[in-house]
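Asker: Sequence first, predicted model second:
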Amino acid sequence: MFTGIVEELGEVVAVESLGDSSRIRLRGPLVTEDARHGDSIAVNGVCLTVVETADGEFTADVMAETLKRSSLGGLGPGSRVNLERPLKADGRLGGHLVQGHVDGTGVILGRERSEHWDVVTVSLPAGLSRYVAAKGSITVDGVSLTVVEAGDDFFTISLIPTTLALTTLGFKTAGDPVNLEVDVLAKYTERLLAHTATPDLRERA
């Protein structure tokens, strides 16, 4: 489990195609200082399992399903990425509950720059809009953010100077893809309500 508070702006060192998957090597001295084989690290909001670490770098295998459902397939050497280690049991939940399971990808439609913050508009894939609400939480490329405006096929977010300086969202431009994870509480609530509205047929027997 993550919080969407990015710890480090890392960099892709190499990408090796394995046919139905890829092995990616990334530089992240901070997140690898206590990482071991089998640990999890979120890369642009995608939870990946560490294969090995060495000299401030780590490798992870990315299966075809992940490449298809996220923007990780478009990464190459030199690409900058948001990195976060899992939340410790005694840690602070600074953002919101983030699983690292991407629900879909959006595209940055535009950004309005002001003196102290940027307002960014992001497209919203069909089927996800029902989980997004104004003043609710959403994860964009692994960053926990508050929704400003929620439309049927878009939403807007405001980025403060810290987010602009320390995450990939500071340099993304119109047309760039981003990974989206909606609030898991909204998904579970929908699932529970669906079962409540349709009684189990076994109870009628």
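Answerer: It's in.
Asker: CA only for contacts and neighbour counts going forward, please
Answerer: Fine.
Asker: out of everything not next to it in sequence, what's closest to the most centrally placed residue in the chain?
Answerer: Compute the mean C-alpha point of the chain, and by Cα atoms, centre = their mean the closest residue is G45, 2.4 Å away. For G45, ignoring the flanking residues on the chain, the nearest one in space by Cα to Cα, 6 or more residues apart in numbering is G142 at 3.3 Å.
Asker: buried stuff in the helix or strand where A194 lies?
Answerer: Taking DSSP states H and E as the definition, A194 sits inside helix 184-197. Neighbour-count burial for helix 184-197, with 16 or more other Cα atoms under 10 Å as criterion, is recorded at V184.
Asker: next, the one to line up against it:
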Amino acid sequence: MFTGIVEELGEIVSLAWEGDGAKVTVRGPVVVTDAKHGDSIAVNGVCLTVISTTGDTFETEVMKETFDRSSLGSLAPGERVNLERAVTAATRLGGHIVQGHVDGVGTIASKKPGGGWEDVRILLPEGMSRYIVEKGSITVDGISLTVVAVDDESFTVSLIPTTLELTTLGRKQPGALVNLEVDVIAKYVEKLVAAQRGAE
């Protein structure tokens, strides 16, 4: 489990493809300080398992399912990624409950500078808007953000200067792909309501 508060901007070092999957090496001096085999680290919002560490890098294995459901397959060596270690029992929950399980891939439609911030509109995969509400939480590339507005096809978030400086969203331009994770509570509520209606 994560909070959506990015700890550092890491870097993809290499992708060694093995059939449909790949071993991915990521540079992250902060997150690797106490990382060990079996630990979870979110890479652009995708929960990945550490299989080894060397110096300031860690290696993880990414399977086809993960590539199919996220934007990780489009990454290349040298690209920057958002990194966050899993929470501990003593961690402040500064963002919201994030599982690191990507629900779909969105596309940045536009970026509009404001008075010290930037409004970003992101196109949604079909059917995802029902889980998103104004002033609710959403995770974009592992970043916990508050929804400003939402319609059937897109949603908007406003990024403060710190988010623009310390995460990949400050660098990504219209057309870029982003991993999206909706609030898991919305999905549970939908399932419970559907089950109740089916029992009536």
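Answerer: Alright, I've got the coordinates. Nothing here was measured: the structure is a model prediction, and the numbers come from that model.
Asker: Count the neighbours of the residue nearest to G45 of structure 1 for me.
Answerer: G142 of structure 1 is flanked by 33 other residues according to other Cα atoms under 10 Å.
Asker: Contact partners for it?
Answerer: The neighbours of G142 of structure 1, taking Cα atoms under 8 Å, 6 or more residues apart in numbering as the test, are 4-6, 42-46, 82-83, 100, 179-180.
Asker: same thing but at 7 Å, please
Answerer: With Cα atoms under 7 Å, 6 or more residues apart in numbering as the criterion, the residues that contact G142 of structure 1 are 4, 44-45, 82.
Asker: Filter those down to the buried ones, ChimeraX style.
Answerer: Those of those that count as buried under 16+ other Cα under 10 Å are selected in ChimeraX with:
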select :4,44,45,82
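Asker: Can you tell me which of the contacts of G142 of structure 1 lies closest to A150 of structure 1?
Answerer: G4 (19.6 Å; Cα to Cα).
Asker: Make sure P125 of structure 1 is actually in contact with Y131.
Answerer: No. In terms of Cα atoms under 7 Å, P125 of structure 1 does not count as a neighbour of Y131; the distance is 11.2 Å.
Asker: okay, and the common contacts of those two?
Answerer: With Cα under 7 Å, 6+ apart applied, the contact sets of P125 of structure 1 and Y131 do not overlap.
Asker: Of those two, which one has the most company?
Answerer: Neighbour totals were compared for P125 of structure 1 and Y131, and Y131 leads with 19 against 16 (other Cα under 10 Å).
Asker: any idea how far the more buried one is from K187 of structure 1?
Answerer: Counting by Cα to Cα, to the nearest Å, the gap from Y131 of structure 1 to K187 of structure 1 is 7 Å.
Asker: Ok, G95 of structure 1 next?
Answerer: Following Cα to Cα, the distance that separates G95 of structure 1 from K187 of structure 1 is 18 Å.
Asker: Likewise for E11 of structure 1?
Answerer: Relative to K187 of structure 1, E11 of structure 1 is positioned 32 Å away (Cα to Cα).
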